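Colleague: Kindly generate the corresponding structure for this input.
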Amino acid sequence: MKALLQKQRDAFVAEGFVSAEARVDRLDRAISLLHDNRDAIPDALDQDFGNRSRHQTLMELYATLESLKHAKKRVRRWMKRDKRKVPLPLALVGAKARVEYQPKGVVGILGTWNFPINTTFSPLAGALAAGNRVIIKLSEVAPATAARIADLVARAFDETEVACVTGGPEVGAAFSSLPFDHLCFTGSPAVGKLVMRAASENLTPVTLELGGKSPVIIARDADLEDAAVRIMTGKALNSGQACLGPDYIMVAEDQLEDFVRHATKWTSEMFPTLLDNVDCCSVINERHLERLRSYVEEARSAGVDVREINPTGEQFSGQEGAYKIPFTFVVDAGDDLKIMQEEIFGPLLVIKTYERLEECIAYINAHPRPLGLYIFSRDKATQRQLLDHTVSGGVCVNDVMLHASIEDLPFGGVGNSGMGHYRGFNGFKSFSHARAVFKQSRLNLQRLSGTVPPYGDRADKALAHIIRK
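Modeller: The predicted structure is shown next:
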C-alpha cells in the first residue's frame, strides 16, 4: 500500500493542474463502471448478505450515480476562482485577493459493508471532482462485493488514478496509518476513533461519518398513520442496517397503541412473510444476528414490553444461507439495556413514550449527538422548537433519512456521529485545499505611509488614523 500511495502521489505531482476535462473523464468512467455493471453488482451483494433485495441494490446504485452525475455537471463551476474583497486602501491601488480550490493530493476512502457502493463512490465523486487521486479500502465483511468492485475499478482506472485494496482489520489499520492527504471513513464511532488516532500521527485531515442512535420525535399534532408508514419504510431499507436508520421513536404516551397499530399494519403489508421473502434483506452474518437477538433477549429478561411483527408466525431458528429476525418493537427500554447503549443496526426499534415535548429534547441532549434527527409535526412552531433546541448531523422533517439524498445538502455528523461532510459542493470543498492567493499592487503603501522601520511621526499619524472603533 505504501508503494501504491507513492505512485499516486508521484502521478499527482507530475500532472500539475488538474483540468476540468480530466476530472470529468474520471467521473464519467466511474459512472460507466456502475451503470454498465448494474446487473452484476446486485448479484455480489446478494451473495454477501445471503439475501438482499435486488431492488434495494439498484436504489443504492441510483443514489450513487446521482452523486457522480451531480459532481460531473457542476465541477467546472466549483473549480472557478473565488474572488474575495480587499480592504481599503489596498483595493484602491489595485491589490487583489482570491481563493483557489486546489486538490489535496491522494485521498483514502474506507467504505462499509452495509452500503458498499454508496459509501465508497459517493465520497469518490467529491474527491475526483476536486482533482485528487484515490485509494479505496473495501470492507472485508462483504467479500464478494469487494472483489467485484476491485476488479471493475482496475479495469476502468489506472492504479495511479483510482485503486482498491482489500483485506481484514489489520489491512484497515495499516491503511489508516498511511500519510494520505485526506482520509474519509464511514463506520462506527468506536472504529472512527481508531482511524482518527492513526491519521493524527501524520496530521492527516479526516472526514468521519459515524452513525449513532438517530431519534424520531412524533409530535402530538402529527399524522400517526403517515408517520408510521414513513418510519417503517425507512427502517425496512436494508432491514435497518443503515447508519441513518431510525434507532428509537419518541411518541406521546396516549398515542403509543395507535402508532404501533399503524406501524404493524404497514410493515405486514410490506412483508407478509419474511423468511423466503426476497424483498426482506437478511442480516449480514451470524455474528450480527446473534448481537440483535441478544438485545431482544436482554429486554425480555428485564420485563420490557417486546412486540414482534411476524404476520404468519414463522420460526426463525435453524436458518440456512440467510440470517433474518422479525421487525420488533421494544417499548420503553431502560437506558441500562444494550439496545439503548449501542447503535441497533438491524430491524429492531425502541419506542419511548413521553408526556411533554420538552422530555424528548432533554433526553436527546443528554446523549451523544446523532447523525440524523427525524421530526414529525405539521406545526411550524413545534418544528422550530425541536430544531433550535437539539444538535444533530442532519434533520428530516416529516420523513426519515431522505435528507441524505439531496446532493445540494452537506452530509455528515457532529460530535459522536462524525465530522466533516461529503456530497455535492460541500464534498468538493472537503477534498480541496482552499488556497488563499493575494496579489499586491506595484505601489508600496507601507513605505509611503511610514509604517516601516525606523518608525517616526508619519507612522504615529498613520496608525492613529486607522485604529478606530
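Colleague: Every contact and neighbour count from this point should use C-alpha atoms.
Modeller: OK.
Colleague: In this structure, where's the longest helix?
Modeller: The single longest helix within the chain, with elements called by DSSP state H, is helix 54-79.
Colleague: Which secondary structure elements does that one sit against?
Modeller: helix 20-36, helix 40-49, helix 118-129, helix 424-430 (3 or more CA pairs under 8 Å, 6 or more residues apart in numbering; DSSP states H and E).
Colleague: how far is whatever helix or strand comes next after the third one from where the chain is centred?
Modeller: Moving toward the C-terminus from helix 118-129, the first helix or strand encountered (DSSP states H and E) is strand 133-137. For strand 133-137, the distance between its averaged C-alpha position and the chain's averaged C-alpha position is 17 Å (CA atoms, centre = their mean, to the nearest Å).
Colleague: List of residues touching strand 133-137?
Modeller: Residues from elsewhere that reach strand 133-137, judged by CA atoms under 8 Å, 6 or more residues apart in numbering: 5, 8-9, 12, 105-111, 120, 124, 127-128, 160-166, 172, 175.
Colleague: rerun that using 7 Å as the cut-off
Modeller: With CA atoms under 7 Å, 6 or more residues apart in numbering as the test, strand 133-137 has contacts from 8, 12, 105-111, 160-166.
Colleague: Validate this expectation: residue 434 resides in a helix.
Modeller: No: counting by DSSP: H, G, I helix; E, B strand; the rest coil, residue 434 is not found in a helix; it is strand.
Colleague: my guess is it contacts residue 98, does it?
Modeller: No: between residue 434 and residue 98 there is no contact under CA atoms under 7 Å: 9.7 Å.
Colleague: Residue 85: neighbouring residues, count only.
Modeller: Look at residue 85: counted by other CA atoms under 10 Å, it has 10 neighbours.
Colleague: secondary structure element for the closest residue to it other than its chain neighbours?
Modeller: Distance criterion CA to CA, 6 or more residues apart in numbering; nearest residue to residue 85, sequence neighbours excluded, is residue 97 at 6.6 Å. Using DSSP H and E, residue 97 sits within strand 96-103.
Colleague: Which neighbouring elements make contact with the helix or strand just after that strand?
Modeller: The helix or strand immediately downstream of strand 96-103 is strand 106-110, counting by DSSP H and E. Secondary-structure packing of strand 106-110 (3 or more CA pairs under 7 Å, 6 or more residues apart in numbering; DSSP states H and E): strand 133-137, strand 182-186.
Colleague: buried ones in the helix or strand hosting residue 292?
Modeller: Per DSSP H and E, residue 292 falls inside helix 286-301. Buried residues in helix 286-301, counted by 16 or more other CA atoms under 10 Å: 289, 292, 295-296, 299.
Colleague: same thing with stretch 381-396?
Modeller: Buried, per 16+ other CA under 10 Å, within stretch 381-396: 382-383, 386-387, 390-396.
Colleague: which residues touch it?
Modeller: If you take CA under 7 Å, 6+ apart as the criterion, stretch 381-396 is touched by 361, 365, 369-375, 377, 402-403, 412-414.
Colleague: Please give the centre-to-centre distance between that stretch and its chain.
Modeller: 19 Å.
Colleague: do stretch 260-275 as well
Modeller: 28 Å.
Colleague: Here is a second sequence; please produce its structure as well for comparison:
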Amino acid sequence: MNKTELRNLLDKQKSAFKKSPPDVKTRLKNLKKLSDVVEENKERLIDAVYKDFGLRSREETLFLEIFPLQDEISHAMKNIRSWAKRRYVQGAWFLLPSSAYYQFQPLGSVGIMGAWNYQVLLSLSPLVDAIAAGNHAIIKPSEIAPESAEVIKEIINSNFPEEYIHCVTGDAEVAKEFSAMPFDHLFFTGSTRIGKLIMAAAAPNLTPVTLELGGKSPAIIHESYSSKLAAKRIMAGKLFNCGQTCVATDYVILPTSLNTEFEKEVKEIVKKFYPDIFNSEQYSRIINQDHYKRLEALLEDAKGKGAKIIELINSEKQVAGLMTPKLVFNVSDEMDLMQEEIFGPILPIVNLENLDTSIEYVNNSPKPLALYYFDDNKKRINKLLKYTMSGGVLINDTVYHLAQHNLPFGGVGASGMGHYHGFDGFKTFSKKRAVMHQKRIAASDFLHPPFTELKKRLIKFMGSITKA
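Modeller: Below is the predicted model:
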C-alpha cells in the first residue's frame, strides 16, 4: 500500500468515526467478534508463527500469545462499562453551584505497529485497548515475520469493514510512511533505535505516540536467595522464544561467590527444560539469518575483549537457526553485548558484591523495561524500589508481570513511553475530557466587571481563605 492509499484509508476511517463513534454496545460486539475470529483461526496463526521462525513451539504460541490475548479481551469486556462511565469530582467552592466531571472519549482513528517477536499478541493486544476505548484503527504488523502478518491481515480484513478496522502489510518503506500518517494516536512496539525514528516521523503531525520499546532488563540476585530457584525462573523467562522477548532477562547481577553455583544450576535447568534440544519441537529458532549473525558478532566481540563464554549444551552439532543457550562471564561495559539489547539465548553475568553497587550500576545505565530482584527481605526490596527506575518490577520471578491486566505495562526513558493493558490501555486510547456544568444562577456571576469596591473586597477575602 502506497502513501496515497494509506492516506485515503485514514481519511475514510476518520470520516466514518465522525459520523458514528462506536458506543459501548458496539465495542462489546466487536471485541466478541475479534475473540471469535482469533479462536476460529488459532491453528492458522500458530502455523504462521512456526513458519516465520522456522520452528516455534505450538505451546509457546498458545501460552504466550493466544491465551493472553483472549484473556485480555475477556477482561476488557467485563470492565468496559465501568471504565467508560462518567466520573463526578468535587467542584471548586467559589464556582458553586456548578458540577464537574470527566469522561473518557475515543480519540478517532489510531495506528498500531506490531512487533515480529510476538506478532499476534503485539499487533492485536493494543487493538483490544483501541476497540474498548471506541476508536477506529489501522494495524501494520512487522514485515520481519511475513507469514503471521499475512494471516493477521486476512482474518482482520475479511471480518471488519475497512472504515472501522483494517490491516496493511508491507516492507520498511510502508512502515516509514505509516508512521508519518496524521493518526489521532500512534502505538509502536519495537526497538529503541526504531522508536526514535517513529517519534520523529510522528512529530510534524503532533501525533501523540506510545512507544513500547526494549532495553537491557537486569535480574539482581541477593546472596541469601536460592540460586536454584533464581536460575530456574530466570532461564524459564530467558529461553521463551529463544530469548527473543522484550522483557527477557538481559543480564544477571550477582556476587562473585555465587558464580560456580549459579552456573551449575543453570546447566541443570537447561538440560531439564530441553533434554534433547537439537531434536526438540519446544525450543524456538532465531527469527532469521541476519539476527543470528548479529548474535554471533556479539559473542565474538565479547570473547575478543576477554569474556568467558560457557556453552550450556555441550555439542558440536549445528542446526540451522538454532542457537544454544550460553552464559558469559568476565563481561565489561565496553563489550557490545552490554550495550545492545541481546534478544537471544545469551546471558551475561555481572559480578557486583552488594545491593548498593547493584543499584548504582542499574542507575548508570539507560532505564530498563523490566527489573527483576530475587530476595525475601522487605527492607532491601523497598530500598530497590525507592532508588531505581524501570518500566516495571517483578520480585522473585521474571516476565509474568506483563500478564497482570490491572497493572500498567510500559517503559520509561529509553525503554519507552506510555502504558497499555487493561484500564491503562483504555486510557491510552482515550481523551480524559473535562466537563463543567454551570447553573442558571452562579456565584461567579457576581465577579464580572466592573470591579467595584465591594467586589474588590470580596476577591481579597477569597484570596485570604484560599491561601495554604
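Colleague: What does the TM-score come to for these two?
Modeller: TM-score for the superposed chains, counting by TM-score structural alignment, normalised by the length of the second structure: 0.96, backed by 459 aligned residues with a CA RMSD of 1.0 Å.
Colleague: Now the helices and strands packed on strand 106-110 of the first structure in JSON lines, please, with extra columns for mean neighbour count and distance to residue 215 of the first structure.
Modeller: JSON lines is the format used below for those (neighbours: other CA atoms under 10 Å; distance: least, CA to CA, whole Å):
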{"stretch": "strand 133-137", "mean neighbour count": "25", "distance to residue 215 of the first structure": "30"}
{"stretch": "strand 182-186", "mean neighbour count": "25", "distance to residue 215 of the first structure": "20"}
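Colleague: Which of those sits closest to residue 349 of the first structure?
Modeller: Evaluated with CA to CA, those place strand 182-186 nearest to residue 349 of the first structure, the distance being 22.4 Å.
Colleague: Mean distance between the closest one and the second structure after superposition?
Modeller: Comparison of strand 182-186 of the first structure with the second structure after fitting gives an average deviation of 0.4 Å (mean CA distance after the TM-score superposition for the first structure).
Colleague: what does that strand correspond to over in the second structure?
Modeller: Here strand 182-186 of the first structure aligns to the second structure at residues 185-189, judged by TM-score structural alignment.
Colleague: can you list the residues that contact the matching stretch?
Modeller: 110-115, 207-213.
Colleague: Give me the neighbour count for residue 166 of the second structure.
Modeller: Residue 166 of the second structure is flanked by 24 other residues according to other CA under 10 Å.
Colleague: And it, what's its match in the first structure?
Modeller: Checking TM-score structural alignment: residue 166 of the second structure goes with residue 163.
Colleague: Just the element for that match, please.
Modeller: strand 162-165.
Colleague: Can you name the element that comes right after that strand?
Modeller: Using DSSP H and E, the helix or strand that follows strand 162-165 of the first structure in sequence is helix 169-176.
Colleague: which residue lines up with residue 136 of the second structure in the first structure?
Modeller: Under the alignment (TM-score structural alignment), residue 136 of the second structure pairs with residue 133 of the first structure.
Colleague: and what of residue 313 of the second structure?
Modeller: Match for residue 313 of the second structure (TM-score structural alignment): residue 310.
Colleague: And for residue 271 of the second structure?
Modeller: Using TM-score structural alignment, residue 271 of the second structure sits opposite residue 268 in the first structure.
Colleague: That match: what's it in contact with?
Modeller: Here residue 268 of the first structure is in contact with residue 311 (criterion: CA under 7 Å, 6+ apart).
Colleague: thinking again about what came up before, give me every residue that touches the residue nearest to residue 85 of the first structure.
Modeller: By CA under 7 Å, 6+ apart, the contact list for residue 97 of the first structure reads 83-86, 437-439.
Colleague: one more time with 8 Å, if that's ok
Modeller: Shown in contact with residue 97 of the first structure (CA under 8 Å, 6+ apart): 83-86, 436-439.
Colleague: Kindly report the same for residue 327 of the second structure.
Modeller: 263, 309-312, 346-349.
Colleague: What strand or helix carries the match of residue 271 of the second structure?
Modeller: Applying DSSP H and E, one finds residue 268 of the first structure within helix 256-270.
Colleague: What span of the second structure is stretch 280-296 of the first structure aligned with?
Modeller: Going by TM-score structural alignment: stretch 280-296 of the first structure matches residues 283-299.
Colleague: on that earlier part again, can I assume the match of residue 166 of the second structure is in contact with residue 155?
Modeller: No: contact criterion CA atoms under 8 Å: residue 163 of the first structure and residue 155 do not qualify, at 10.1 Å.
Colleague: in the strand holding residue 97 of the first structure, what counts as buried?
Modeller: Buried-residue list, strand 96-103 of the first structure, by 16+ other CA under 10 Å: 96-103.
Colleague: what do you get for stretch 412-432 of the second structure?
Modeller: In stretch 412-432 of the second structure, counting by 16+ other CA under 10 Å, buried: 412-431.
Colleague: do the same with stretch 49-69 of the first structure
Modeller: Neighbour count says stretch 49-69 of the first structure has 49-54, 56-58, 60-61, 63-69 buried, by 16+ other CA under 10 Å.
Colleague: Translate residue 409 of the first structure into the numbering of the second structure.
Modeller: Alignment note (TM-score structural alignment): residue 409 of the first structure maps to residue 407 of the second structure.
Colleague: Can you flag the buried ones in the contacts of residue 327 of the second structure?
Modeller: 263, 309-310, 312, 346-349.
Colleague: returning to what we had before: for the contacts of residue 97 of the first structure, which one is nearest residue 144 of the first structure?
Modeller: Of all these, residue 436 has the smallest distance to residue 144 of the first structure: 44.6 Å, by CA to CA.
Colleague: how many other residues sit next to that closest one?
Modeller: Neighbours of residue 436 of the first structure under the rule other CA under 10 Å: 12.
Colleague: quick one: what's aligned to it in the second structure?
Modeller: Matched to the second structure by TM-score structural alignment, residue 436 of the first structure sits across from residue 434.
Colleague: residue contacts, its match?
Modeller: Counted by CA under 8 Å, 6+ apart, residue 434 of the second structure has contacts 100-103.
Colleague: Can you get me a residue count around residue 449 of the second structure?
Modeller: So residue 449 of the second structure, with other CA under 10 Å, has 8 neighbours.
Colleague: Let me see the contact set for the counterpart of it in the first structure.
Modeller: For residue 449 of the second structure, the aligned residue in the first structure is residue 453 (criterion: TM-score structural alignment). For residue 453 of the first structure, no contacting residues are found, by CA under 8 Å, 6+ apart.
Colleague: element containing residue 453 of the first structure?
Modeller: When elements are assigned from DSSP H and E, residue 453 of the first structure belongs to no helix and no strand.
Colleague: now the residue nearest to residue 420 of the first structure when sequence neighbours are not counted, what's its secondary structure?
Modeller: Leaving out its chain neighbours, the residue that sits closest to residue 420 of the first structure by CA to CA, 6+ apart is residue 207, at 4.8 Å. The assignment at residue 207 of the first structure comes out as strand when based on three-state DSSP.
Colleague: Okay then, goodbye and thanks.
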